[in-house]
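Student: Mind looking at a prediction? Sequence and model below.
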Amino acid sequence: MGIRHLRTLAMIADSGGFSAAAERLFITQSAVSLQMKALEEEWRITLFDRTTRPPVLNRHGWTLVHRARALIDQYDALRASVHAAPSELIGSLRIGVVPSAAANLLPRVLLRLRDVHPGLTIHAESGLSAELMFKVGQGRLDAAVVTAPDRLDIGLATELIRQEELKLFAHDDLVLPDVDDMLAKRPFIRFSGAMGVGRIVNEALHSRNVKVNAILELDSIEAILGMVNLGLGIAILPEHSMARWRDHRLNELSLDPPVRRNLVLVARREYVELPAVGSLLETFRSVAFDEGP
């Protein structure tokens, strides 16, 4: 099995069929078919459902696609590293980042990595913690920055980036002397329970036996802060959420006892020791440290 066959398989998945893959690879459709037949014969497995026209990838085919992409990336990185300086990383990384970290940390992380490792290409996407961890497990992402999960699949490993305190954000007009009174009496803008932070907030409110008057549920920190800034309600968010806001009327209040979340990098166990993943982790840690406790 050659790397060329795996590239063709990945292109079929990306383009949607044999014909489109052939056009993008500048080869004939019959050449694509022959390469896929050779793969199936070597692996002694059927990769496509040929009862439909055009043929489509079956379950075995998609499984091989995910693994093939990882091998292609590693092959390209190995090939490029032959010509790289000893300390320079070459290749590509596919990463996922939860929205809170994408807004506050990711831009500076990408800037530093570009300066230190110009030959390292980062493909980043934003999503929910559970979704990103699933993609890491499937090999569709090399690593992801997520809220630490309660349970971790056996093939994955996590490394701590930082621990963040979740704080109550409120406009001057909605501040009361007692935080619990604020939670009970003021309109509450809930962070989506599908998000890792939202889950922690919901658990904290439940443990305090606090019933909030939730008027909205959103999955964007920027949108929630925009609502809070207008005095439409209060919200519990990671402490660094206000880093880019400069409105003195916005208040950041601690809960008692404090509520915290761990921001971690998750990767497959065999990827944790890769130099590119290690550099990504240390860069996130460095940027988070510069932002302050």
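Tutor: Perfect, I can see it now.
Student: rest of the way, CA atoms for contacts and neighbours
Tutor: Noted.
Student: Start from the N-terminal end of the stretch 1-150 of the chain and give the strands.
Tutor: In the stretch 1-150 of the chain, the segments counted as strands under DSSP state E, counting those that start in this stretch are 48-49, 56-57, 91-97, 120-126, 143-147.
Student: which residue is nearest the middle of the chain?
Tutor: G96 (2.2 Å; Cα atoms, centre = their mean).
Student: residues contacting that one?
Tutor: Going by Cα atoms under 8 Å, 6 or more residues apart in numbering, G96 touches A124, E125, S126, G127, L132, L141, A143, A144, V145.
Student: what number of residues lie near the fifth one?
Tutor: The tally of other residues near L132 (other Cα atoms under 10 Å) stands at 24.
Student: And for the third one?
Tutor: As a burial measure, the neighbour count of S126 was computed by other Cα under 10 Å and equals 18.
Student: List the contacts of it.
Tutor: With Cα under 8 Å, 6+ apart, S126 has these contacts: G96, V97, V98, P99, A102.
Student: Repeat that for the fourth one.
Tutor: Residues touching G127, when contacts are defined by Cα under 8 Å, 6+ apart, comprise G96, V97, V98, P99.
Student: And the nearest residue to the last one once chain neighbours are set aside, how close does it get to L132?
Tutor: Nearest non-adjacent residue to P99, counting by Cα to Cα, 6 or more residues apart in numbering: S126, 5.9 Å away. Distance of S126 to L132, given as Cα to Cα, to the nearest Å: 8 Å.
Student: Got another one to weigh against that:
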Amino acid sequence: MELRQLEYFLAIAEDLHFTKAARRMHVAQSGLSASIRALEVELGAPLFLRTTRQVELTQAGRALLPEARRALASISSAKDAVAAVQGLLRGTLSVGSLQCLHVVHLPAVLARFHELHPGVEIRMRQSGNADLVEEVRAGRLDLAFVTRQPKIADDLRVSALAGEPLVLACAPGSPFAGRESVALAELTGQSFVDFNPDWGTRDQVDRTLAEAGIDRHVAVEVNDVHSLLDFVAFGLGVALVPQSFALKTDRAHFVGLRGDTPAAETVVVTANTVGAAAGVLLDMVFEARAGRLRAAG
């Protein structure tokens, strides 16, 4: 099995089109097709279902896809590691993050990284927690900043960044607005504003309220922090949010939770083997995080 065969396979699997994949890989379509046929013969199974209208992965192709991605990512990491020994970082650094990463100012850290290592192309995307974790597992992201999940695959490494308590966000006219604290049980029957499922702290809040025996109604679902706080401020529902959200608006009121206060924990997820560029960025992130903690103290 050759590296080029895996690269051709991955290009077709992503485009689901032989002509587009050949154009992307700068190779004649006949050469690309011949390479895939040779790979299928070696593996003893067809990888694609080809018709006049479409291309689909077979069951064998779907099984090979994550392994091919991991293999190519490992080869890329090996090249980066050799370059790093020579004092040079190069290649691509793919980063995923949830919205409003309060524990570290990611744009500033990435800008500093780019200044120090201009030979590395930075790619950045935001998405839901599960999607970002799967992107890391599949080798499409080098690392991702997410809210801690109950279970993450054993082939991934999870490093804690910080945790902060959840608080109640409510409208100025809410009966809760003038309170010093609120018990979770008092939220029974309330309409909620929250993120879409798997987005931000939604899963954490779902688990927290389910464990408290509260069957809640989410009236408004959004995928950005500022919309969530605006809907809360106008009385469309209450929300459980990380304490740092209180810094983002003065139109909503924020009230602490009574008793054993649940916390939202932000973690960074990587493969067990971290590439050179990702390792440098992680060092910068934890250094920046330590600096913020010293400044706050």
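Tutor: Perfect, thanks for sending it. Keep in mind that what you see is a predicted model, and the values were worked out from it rather than measured.
Student: in structure 2, which of the contacts of S126 of structure 1 remain in contact?
Tutor: Retained in structure 2 (both residues aligned by TM-score structural alignment, their matches' Cα atoms under 8 Å) from the contacts of S126 of structure 1: G96, V97, V98, P99.
Student: re the thing from before, so which of the contacts of S126 of structure 1 would you say is closest to D150 of structure 1?
Tutor: V98 (16.2 Å; Cα to Cα).
Student: what sits against that closest one?
Tutor: S126, G127, L128, S129, V145, V146, T147.
Student: and if you look at R125 of structure 2?
Tutor: Shown in contact with R125 of structure 2 (Cα under 8 Å, 6+ apart): V95, G96, S97.
Student: re earlier: between the strands of the stretch 1-150 of structure 1, which gets nearest to V136 of structure 1?
Tutor: When the strands of the stretch 1-150 of structure 1 are compared (using Cα to Cα), the closest one is strand 143-147, at 6.0 Å.
Student: Please identify the buried residues of the following helix or strand past the closest one?
Tutor: As assigned by DSSP states H and E, the chain's next helix or strand after strand 143-147 of structure 1 is strand 156-171. By neighbour count on 16 or more other Cα atoms under 10 Å, the buried set for strand 156-171 of structure 1 is 156-171.
Student: Make a markdown table out of the kept ones among the contacts of S126 of structure 1 and add distance to I189 of structure 1.
Tutor: Output for these, formatted as a markdown table (distance: Cα to Cα, whole Å):
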| residue | distance to I189 of structure 1 |
| --- | --- |
| G96 | 26 |
| V97 | 23 |
| V98 | 19 |
| P99 | 17 |
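Student: before we move on, the earlier item: for E222 of structure 1, state which of the buried residues of strand 156-171 of structure 1 is nearest.
Tutor: Checking the buried residues of strand 156-171 of structure 1 one by one against E222 of structure 1 (Cα to Cα), the nearest turns out to be F169, at 12.5 Å.
Student: got a list of what the closest residue to the closest one other than its chain neighbours touches?
Tutor: Nearest non-adjacent residue to F169 of structure 1, counting by Cα to Cα, 6+ apart: E252, 4.8 Å away. Counting by Cα under 8 Å, 6+ apart, E252 of structure 1 touches K167, L168, F169, A170, E239.
Student: helix/strand/coil for E252 of structure 1?
Tutor: strand (DSSP: H, G, I helix; E, B strand; the rest coil).
Student: mean offset of the helix or strand harbouring A210 of structure 2 relative to structure 1 (after superposition)
Tutor: Secondary structure from DSSP H and E places A210 of structure 2 in helix 202-211. Helix 202-211 of structure 2, aligned to structure 1 and superposed, deviates on average by 3.1 Å (mean Cα distance after the TM-score superposition for structure 1).
Student: for the next helix or strand after that helix, which positions count as buried?
Tutor: Next helix or strand after helix 202-211 of structure 2 toward the C-terminus (DSSP H and E): strand 217-222. The neighbour-count check on strand 217-222 of structure 2 (16+ other Cα under 10 Å) flags V218, V220, E221 as buried.
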